[in-house]
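Enquirer: got a predicted model here, sequence first, then my questions.
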Amino acid sequence: MSKAKAYAALNANSALVPFEIERRTPGPDDVQIQILYCGVCHSDLHTARNEWRNTLYPSVPGHEIVGRVVAVGKQVRNFKVGDLAGVGCMVDSCGNCPSCHDHEEQFCDHGFTGTYNGPLLGGENTYGGYSQSIVVKESFVLHIRHQEQDLAGVAPLLCAGITTYSPLSRWGAGPGKKVGIVGLGGLGHMGVKIAHAMGAQLVLFTTSAGKIEDGKCLGAGEVCVSTDPEQMARYAGQLDFILNTVAAPHALDPYVELLKRDGTMALVGAPAEPHPAPNVFGLILKRRRIASSLIGGIRETQEMLDFCAEHGISWRDKRTGAVRVRLRYNDRPMPEPR
């Protein structure tokens, strides 16, 4: 065992505080990673505040991890000391169920083990990337092929990237498809970039007129302010697919009406309270679907990272080159590390 400095939430109301955790000694199939960057995901906030009512305290969030390999076990074959590596939302699964055999570990019948907050269906706590280091079995470690100067912008791909890439890929958001992205937050930001790179005709829907320029800069061909009924009406029955990234309860019916016959809207936001139930007639009269998606399996996550490396996609702002990061919690700055 080794000690590592970290940031932890000790209860649902406290700010994150400096904390010390123990990491296991690497076993034969383990990779030890010195953490260089960790993204700040909305799931981290949901968990720290216990909004999903399943938090194990103390909670060390962080599942968008990029770092450098500092040790490998004797049986590790695909990583060596000095490699750049990533860890996403999962660090283990049963490996034996149909989902695991299909490389869909996120749907493991026995519940995957989260990078933080323990196994999905209950078990010992795990600690995430708001820390100095992490030890993970090789089969859940990912290769990072971006340039080293981009690493801060690569970290959010490990959750926001795969959460949007997986449904966009599954529902064929490529050339000849008209795709809507709802929301320009953490997920929507990545969804716009990835859908644009896939070649879709892209419409961004936002409640903020101030985000029109941002949306177009990121790759949206058109931007619709969704609070304006006239603007929304222009897209009625026009879209093949909608990726709805909003993580707050909201009416789904206005977006269902934008779908073509046989169109699909996939929900990837995870609100603390349910969305209002949609009007079933808006679905059945056009054979429309409301679907959902989680993250992606390890194989698909590596595919996403390689796609983003090939297309130069990261969290960086195209106009300034800056990485958009604000380390705040409950509207208070993070404390300085000790």
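Expert: Alright, I've got the coordinates. Residues are numbered from 1 along each chain as shown.
Enquirer: alpha carbons only for contacts and neighbour counts from here, please
Expert: Fine.
Enquirer: now the element after whichever strand or helix holds Leu243, going C-ward?
Expert: Using DSSP states H and E, Leu243 falls within strand 239-244. The helix or strand immediately downstream of strand 239-244 is helix 253-256, counting by DSSP H and E.
Enquirer: now do the buried residues in that following helix.
Expert: For helix 253-256, burial by neighbour count (16 or more other Cα atoms under 10 Å) applies to Asp253, Pro254, Tyr255, Val256.
Enquirer: dump the residues you listed to a markdown table, plus distance to Ile33.
Expert: Formatted as a markdown table, these follow (distance: Cα to Cα, whole Å):
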| residue | distance to Ile33 |
| --- | --- |
| Asp253 | 45 |
| Pro254 | 45 |
| Tyr255 | 42 |
| Val256 | 44 |
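Enquirer: ok, of these, which one's closest to Asp306?
Expert: Tyr255 (31.5 Å; Cα to Cα).
Enquirer: ok, that closest one - contacts?
Expert: Ile242, Met265 (Cα atoms under 8 Å, 6 or more residues apart in numbering).
Enquirer: rewinding a little: out of the buried residues of helix 253-256, which is nearest to Tyr127?
Expert: Tyr255 (37.7 Å).
Enquirer: got a list of contacts for stretch 173-188?
Expert: Contacts for stretch 173-188 (Cα under 8 Å, 6+ apart): 41-42, 160-161, 163-164, 189, 191-192, 195, 198-207, 211, 215, 238-246.
Enquirer: got the end-to-end distance for it?
Expert: 15 Å (Cα to Cα, to the nearest Å).
Enquirer: just stretch 270-282 next, same as before
Expert: OK, stretch 270-282 end separation, Cα to Cα: 23 Å.
Enquirer: check stretch 204-219 too.
Expert: For stretch 204-219, the end-to-end distance is 9 Å (Cα to Cα).
Enquirer: do the same with stretch 152-160
Expert: First-to-last residue span, stretch 152-160, Cα to Cα: 14 Å.
Enquirer: stretch 83-96 now?
Expert: 29 Å.
Enquirer: after the helix or strand where Phe19 lies comes which helix or strand?
Expert: Using DSSP H and E, Phe19 maps to strand 17-23. Next helix or strand after strand 17-23 toward the C-terminus (DSSP H and E): strand 30-38.
Enquirer: pasting the second one now:
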Amino acid sequence: MTVTKAYAATSPGSGLEAVSIERREPGPHDVEIAIEFCGLCHSDVHTIRQEWGSITFPLVPGHEILGQVTRTGSAVGLFAVGDTVGVGPMVDSCRECDSCLEGEEQYCSNSNTDTYGAIDARNGGAVTQGGYASSIVVDENYVLRIPEGMDHASAAPLLCAGITTYSPLRYLDVQAGDAVGVIGLGGLGHLAVKIAKALGATVTVFTTSPGKTGAATDLGADAVVLSSDPAAMAAAKDSLNAIIDTVAAAHDLNPYLRTLARDGALIQLGLPGEPMPAINPGTLISKRLAYGGSQTGGIAETQDMLDFCAEHGVAADIEMVAATGLNDAYDRMVAGDVKYRFVLDTSTL
């Protein structure tokens, strides 16, 4: 075992505090990674504050991990010491079900192993600990290669927020000239805008805040619609081929569905903690619309996303945070006070 510095929740109400944790010695197919940066995801906040259920303490969050390979197992063939690599929301899966065999590990029928807070059955049943730490050990098959030339800090959020928005855009086969709507302009939304534009789409941002119009156009949006304005929503009727919904609070989807053209689709990424208003099936039936959801992506698709973003200059807009500022950053994330993603500088641990 190797001892590493980390920040963890140690009890209910403790917030995040400095701890030391143990990492396993690299096995034959493991790589040890010295972590440079780790993005802060809203899922981290929900988990640590036990808004999605009880957790096992202590728990180190973080699943947007970027760093350098420092050691490799005897059978590792994909990476070498010194490589710049990343780790996203999962570090293992069953590797046997149809989803895993088809490169869709995120939908593993037997439950994939989350980067933090999961039972690591392949490694003694310990609870996985995430990237708010100085190092991590991960099986090479769940590690991503960071393309040369990418800024390391702003690339870290791509490992969750980036792939979570890229995957549904690819699933919907968004092409140059398509019209894409993005609901919400936070950590996910701002990357959805950038990636859709890089795919050649015309992008419309829906927001409830008039003050975000300038921010949306700065990111590349072609149009901004104030969703609280019935006239503006009516003017957008039948104008879009696809919508990516990043909002994690309950909201009425029916007005947005009416902005889709025939055969359009709305994909839900945000996971509200309370019931959503009912969808009128007549709206779907009248234009053969589809409403679906999407998780993060598989390992191969995540690598494809990283290569795509490197080619097109797509990166997250970030604000760096030191370890001692993590609890304040969590409060600011809940308040929506960040443009657009916090990234932990692990040198401050």
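Expert: That came through fine. All values derive from a computational prediction rather than experimental measurement.
Enquirer: just say helix, strand or coil for the residue lying closest to Asp150 of the first structure once chain neighbours are set aside.
Expert: The shortest distance from Asp150 of the first structure to any residue other than its chain neighbours is 7.4 Å, reached at Ser314 (Cα to Cα, 6 or more residues apart in numbering). Assigned with DSSP: H, G, I helix; E, B strand; the rest coil, Ser314 of the first structure falls in the coil class.
Enquirer: Ser314 of the first structure against Leu305, yeah?
Expert: No - in this structure, Ser314 of the first structure is not within contact of Leu305 by Cα atoms under 8 Å, at 9.5 Å.
Enquirer: overlap in contacts, those two.
Expert: Both Ser314 of the first structure and Leu305 are contacted by Leu157, under the criterion Cα under 8 Å, 6+ apart.
Enquirer: give me the buried subset of the contacts of stretch 173-188 of the first structure.
Expert: 41-42, 160-161, 163-164, 189, 191-192, 195, 198, 200-206, 211, 215, 238-246.
Enquirer: for Asp331 of the second structure, helix, strand, or coil?
Expert: helix.
Enquirer: from Met233 of the second structure, how far out is it?
Expert: 32 Å.
Enquirer: out of the two, which sits in the busier spot?
Expert: Between Asp331 of the second structure and Met233, Met233 has the larger neighbour count (other Cα atoms under 10 Å), namely 17 against 12.
Enquirer: looks to me like the more buried one is in a strand.
Expert: No - in this structure, Met233 of the second structure is helix, not part of a strand, as judged by three-state DSSP.
Enquirer: shouldn't it be in contact with Pro255?
Expert: Yes - contact criterion Cα under 8 Å: Met233 of the second structure and Pro255 qualify, at 7.0 Å.
Enquirer: residues near Ala272 of the first structure, how many?
Expert: Ala272 of the first structure has 14 neighbours, counted by other Cα under 10 Å.
Enquirer: the helices in the first structure, which residues?
Expert: 42-48, 98-101, 151-154, 160-170, 186-198, 212-218, 229-233, 253-256, 280-284, 298-311 (DSSP state H).
Enquirer: list the contacts of the fourth one.
Expert: Just to be clear, that refers to helix 160-170 of the first structure. Contacts for helix 160-170 of the first structure (Cα under 8 Å, 6+ apart): 41, 186-188, 190-191, 194-195, 243, 266, 268, 293-296, 300-301, 304.
Enquirer: now do that helix: distance to the chain's middle.
Expert: Its chain's C-alpha centre and that of helix 160-170 of the first structure lie 9 Å apart, by Cα atoms, centre = their mean, to the nearest Å.
Enquirer: what's the angle between it and strand 239-244?
Expert: 160 degrees (axes from the mean of the first three to the mean of the last three Cα atoms, to 10 degrees).
Enquirer: average offset between helix 160-170 of the first structure and the second structure?
Expert: On superposition with the second structure, the average gap between helix 160-170 of the first structure and its aligned counterparts reaches 0.4 Å (mean Cα distance after the TM-score superposition for the first structure).
Enquirer: what does the third one give?
Expert: Once fitted to the second structure, helix 151-154 of the first structure is off its aligned match by 0.3 Å on average (mean Cα distance after the TM-score superposition for the first structure).
Enquirer: list the contacts of that helix.
Expert: So helix 151-154 of the first structure is contacted by Tyr37, Cys38, Gly39, Val66, His146, Ser314, Trp315, Arg316, Val323 (Cα under 8 Å, 6+ apart).
Enquirer: the residue nearest to Asp150 of the first structure: what's it in contact with?
Expert: Asp150, Gly153, Val154, Pro156, Leu157, Cys308.
Enquirer: ok, the last one - contacts?
Expert: Contacts of Cys308 of the first structure were listed using Cα under 8 Å, 6+ apart, and they are Ile194, Ser314.
Enquirer: distance of the residue located most distally from the centre of the first structure from Cys217 of the first structure?
Expert: What lies farthest from the middle of the first structure is Leu285; by Cα atoms, centre = their mean that is 32.9 Å. As judged by Cα to Cα, Leu285 of the first structure and Cys217 of the first structure stand 36 Å apart.
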